[in-house]
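> Okay, structure incoming, though there's no sequence with it:
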């Protein structure tokens, strides 16, 4: 590792500018046309074999460098319908049209712009410093926030077209101190379900509620009752989150509408608990409709389900050893599983390859330390998906590149090298 990253230093100013450009030009899920074009152009300039339009707007780059293991590296590209409030000079002012045809502000509130930049930086380092053998498959995935992106690429023949890898590696920037890398063995991120509940009442004049079945009151009551799913129906040691992220009903103050709609998000860590929570949501919705005198049962729709992200034990140990060797043990930390969710795990489960997912910090270290000492991390440190979330450019960017390259090189070694596989066989 002594000579590794000789090429990174001179490339950092360009990567920093790329990051700022991507941040200022966010695109919603499956609308990542400009981002995909930028990725494809850069990979082409590096001499990679490039395929676009995989899973609609995804990009796959392949670099072969002799016989050896196949390592898949993944970054997500899409942004969120959030109005940016960071105050940065490169803040987004972009608006787009969502799937429902509504104009919405767009922001890279989850750091996918940094993920793309880090993976492109890793591709550049692996291109310039080829004292390794094997094949790298770089996957730039669309639509992670929609829940459909990884599945779309798999359904479009990702593994049939580009081969089954020996390992799949992914990373995510988070609200920790920049310079730190963290992960765990086993379940690292929980499963998630997006559920839509439509409640049907009987509309009428706001002056005569007694002649109606008010779906707004029904929905408000259901929101409150859903809080008991976690507090009264699930064991305290089970990590479960139930969130009502949206409630839509009516158009004006003096009219009681015919229906109301709730968008519900569920996070769980086991199949049995997930099944129970989803069943409880349906039961409570039906009970509220019955109590209100509704004559039509609620419509309960599963919008999407993402499985838990599970890190392979042996592969995680290899990645953690590589990270500790490069960054030092004080900067590579173990963490407990998080209730956040990802579609990254779909890739490994679809092809049977072991996968490893880790996090790296994006908050200026002194700022994080001050918040931690004051016991105000939740109040003072923006979380992913917040309108104020924006990773500090450095050292986040450099660490993201280094973490991806060192993890990849844990497999990409010359045949016969000690501690490395001599061929493409998995552990």
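Nice, thanks for sending it over. For clarity, every value in this text was computed on a predicted model and none was experimentally measured. Residues are numbered from 1 along each chain as shown.
> hey, let's count contacts and neighbours off CA atoms from now on
Noted.
> The closest residue to residue 308 other than its chain neighbours: how many residues sit nearby?
Closest residue to residue 308 apart from its sequence neighbours, by CA to CA, 6 or more residues apart in numbering: residue 191 at 4.0 Å. Around residue 191 there are 25 other residues, counting by other CA atoms under 10 Å.
> go on, residue 13?
The number of residues packed near residue 13 is 11, by other CA under 10 Å.
> before we move on, back to that, relative to residue 335, how far out is the residue nearest to residue 308?
17 Å (CA to CA, to the nearest Å).
> Same check on residue 113?
Here residue 113 is placed at a distance of 24 Å from residue 335 (CA to CA).
> Same question for residue 81.
29 Å.
> Would you mind telling me which of those two has the busier surroundings?
Per other CA under 10 Å, whichever of residue 81 and residue 335 has more neighbours is residue 81, with 23 against 14.
> Included below, for side-by-side comparison, is a second structure:
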């Protein structure tokens, strides 16, 4: 697979991408994808380790003296029914963590990330005169679960591959294809998803005096939770608290015995994060006590993503190389994003700087200004939408070249 000079992916690279797109796999189920990637890396001369953290794959290519650069791609898909109309759209179903069969689609673009890194590995392995040092490529499972990077580290990733001096990676985004965006510092929010179980006492709907109504308790808790960000967090800080699920009871004339909330918190500093978590605990317990609940609520973690922090110097060095290649007008600063990622774990676990950027993947014809003020950013399909799919050209070619450019920038020849 190669990329030609007019930034159009050749048919082999496009076919590789289409195959992955039509065969998505959920987190920690990426067996087919991992096998294809491992075989490809082996043919390119990489030393390959498989099964890291379950389904993770890592390849090492040594090429003389120099630093070690790690390039990362994630492989997992989402429990989403694809509605793109593409002739290579996914029709796959698979069991989720509860064993329920669900539709699966690459609605976040991880198939593109994997394809770009495979393409970059081929370019770098075939032209070793253009770089010097050690190249590590990591294909990570379960990013959508916030668990894949930690699973690989816990399974001895850095005993199987050298610790990097720099961690590099990219994520396709609903920006115009041809644009690359990066933000220094806290770039992507930390995310905490929680389940709150509120216990009351059930009764017949006609006899509320015999109950301790968990529905009312849940409603009061939801309203009070919304005051955390608006009344407890300084206006100079940024945070989001969303209650995305409420469940209680199954009949109109029955007061149930318990209710469950599921909520998500986004934050950019550890101090703000801990304040919100403490406040959720305080409010849930306070509302339960006010209602006379027979027991305290239970609060359990569903998933957690750490705050992603781009090293300012490292990102600046990488984006400077991109600007020399694409032109400075093609490089954007998107500001801090509310989305979450676990790529930072690969960097912090190695005590290495992170340089992570967004890769535009949407048809440029849909945009007017083509920058972060473009109104189309609010209307084009975005990641996790059933309608989201990057355009193949020029996204694949630019994604490959971005990884190659970043690797050569950090693994210079002399």
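Perfect, thanks for sending it. What you are looking at is a predicted structure, and each value in this text was computed from that prediction instead of being measured.
> Do you know the score for how well these two fit?
The TM-score (TM-score structural alignment, normalised by the length of structure 2) is 0.93; 412 aligned residues with a CA RMSD of 2.3 Å.
> Give the full set of residues in contact with the residue nearest to residue 308 of structure 1.
Taking CA atoms under 8 Å, 6 or more residues apart in numbering as the criterion, residue 191 of structure 1 is in contact with 267, 268, 269, 270, 305, 306, 307, 308, 309, 339, 341, 342.
> One more: residue 141 of structure 2?
With contact taken as CA under 8 Å, 6+ apart, residue 141 of structure 2 is in contact with 27, 28, 30, 53, 54, 55, 56, 74, 75, 76, 148, 149.
> quick one: contacts for the third one?
Right, the one you point to is residue 30 of structure 2. By CA under 8 Å, 6+ apart, the neighbours of residue 30 of structure 2 are 24, 55, 75, 76, 141.
> How about the residue most central in space within structure 2, nearest residue that isn't a chain neighbour?
For structure 2, the residue nearest the mean C-alpha position is residue 341 (3.9 Å; CA atoms, centre = their mean). In space, and not counting its chain neighbours, residue 341 of structure 2 is closest to residue 305: 6.2 Å by CA to CA, 6+ apart.
> roughly how far out does stretch 304-311 of structure 2 sit from the chain middle?
The chain centroid and the centroid of stretch 304-311 of structure 2 are separated by 11 Å under CA atoms, centre = their mean, to the nearest Å.
> And the strands in the stretch 251-400 of structure 2?
Under the criterion DSSP state E, counting those that start in this stretch, strands of the stretch 251-400 of structure 2 are mapped to 254-255, 258-267, 298-305, 308-310, 331-332, 354-362.
> Helix, strand, or coil at the aligned partner of residue 112 of structure 2 in structure 1?
The alignment partner of residue 112 of structure 2 in structure 1, by TM-score structural alignment, is residue 114. Classification of residue 114 of structure 1 by DSSP: H, G, I helix; E, B strand; the rest coil places it in helix.
> which residues touch residue 114 of structure 1?
By CA under 8 Å, 6+ apart, the residues touching residue 114 of structure 1 are 19, 173, 397.
> Distance of the last one relative to residue 262 of structure 1?
Look at residue 397 of structure 1 and residue 262 of structure 1: by CA to CA, they are 38 Å apart.
> Next one: the aligned partner of residue 157 of structure 1 in structure 2 from residue 49 of structure 2, what distance?
Structural alignment places residue 157 of structure 1 opposite residue 156 in structure 2 (criterion: TM-score structural alignment). Look at residue 156 of structure 2 and residue 49 of structure 2: by CA to CA, they are 11 Å apart.
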